[in-house]
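>>> fold the following.
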Amino acid sequence: MKPQPEATVRRSIRRHQLREMVPLADTTIYDMEQRGEFPQRFYLTSRCVVWDLSEVEAWLAERRRVSHTKAVTRAPIPDVQLRKTRPIKRLAQA
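I've put the predicted structure just below:
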């Protein structure tokens, strides 16, 4: 008799476990999911949302790889002189 291949066990993680792995806000993760930049959540029940652990780990590995190749463009530094509230005043030159 031929041995049957072992079934792969796919592990899912809940929101609090995801937060431990990915230190992003819930709204940031949700927005990234909507844009297709983060693994999609799925529902086990009407009140239980989970993510596939292998997909999240693959996403983290890809982010690390891209970061090491310097392909991620950083956000520009905001010009505090343009703020509407609490603008930074320039000091007078002596």
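>>> CA atoms for contacts and neighbours, from now on please.
OK.
>>> residues contacting residue 40?
33, 51 (Cα atoms under 8 Å, 6 or more residues apart in numbering).
>>> let's compare: structure for the following, please.
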Amino acid sequence: MGQPEKLVIRKTIRRHQLREMVPLADSTIYEMEQRGEFPRRFALSPRCIVWDLAEVEAWLMARRTVPIRRARHPDVTKRKSRPVRGRD
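Take a look at the predicted model:
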């Protein structure tokens, strides 16, 4: 007979632990999850939502290695209300 397979128990974290690791708003995390840019949460019970710690740590390491493009400043001359005039 073969050896029994080794059971790997993965650690999970709850929302307050996630917020300590990832300083983003809950709404931002939710939107990133919906777009597939953040590890998905899952329910252990109807009132207990958790994230896989290994997935969150891998996401953090990936964010450190890839530079994030900064958002460009808006062109205030194209605003409909109170547009800024160009320099003369």
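>>> contact partners of stretch 3-12 of the second structure?
Contacts to stretch 3-12 of the second structure, defined as Cα under 8 Å, 6+ apart, come from residues 50-54.
>>> distance between the ends of it?
Its start and end residues considered, stretch 3-12 of the second structure measures 28 Å (Cα to Cα, to the nearest Å).
>>> any buried residues in that stretch, and which?
With burial defined by 16 or more other Cα atoms under 10 Å, the residues of stretch 3-12 of the second structure counted as buried are residue 12.
>>> now it: how far from the chain's centre is it?
27 Å (Cα atoms, centre = their mean, to the nearest Å).
>>> hang on, the earlier thing: which ones among the contacts of stretch 3-12 of the second structure lie within strands?
Judged by DSSP state E, the contacts of stretch 3-12 of the second structure include 50-52 as members of strands.
>>> looking at those, which is nearest residue 29 of the second structure?
Of all these, residue 29 of the second structure sits closest to residue 51, with 11.5 Å by Cα to Cα.
>>> ok, the closest one touching residue 33?
No: counting by Cα atoms under 8 Å, residue 51 of the second structure sits too far from residue 33 to count as a contact (11.1 Å).
>>> which neighbours do those two share?
In contact with both residue 51 of the second structure and residue 33: 39-40, using Cα under 8 Å, 6+ apart.
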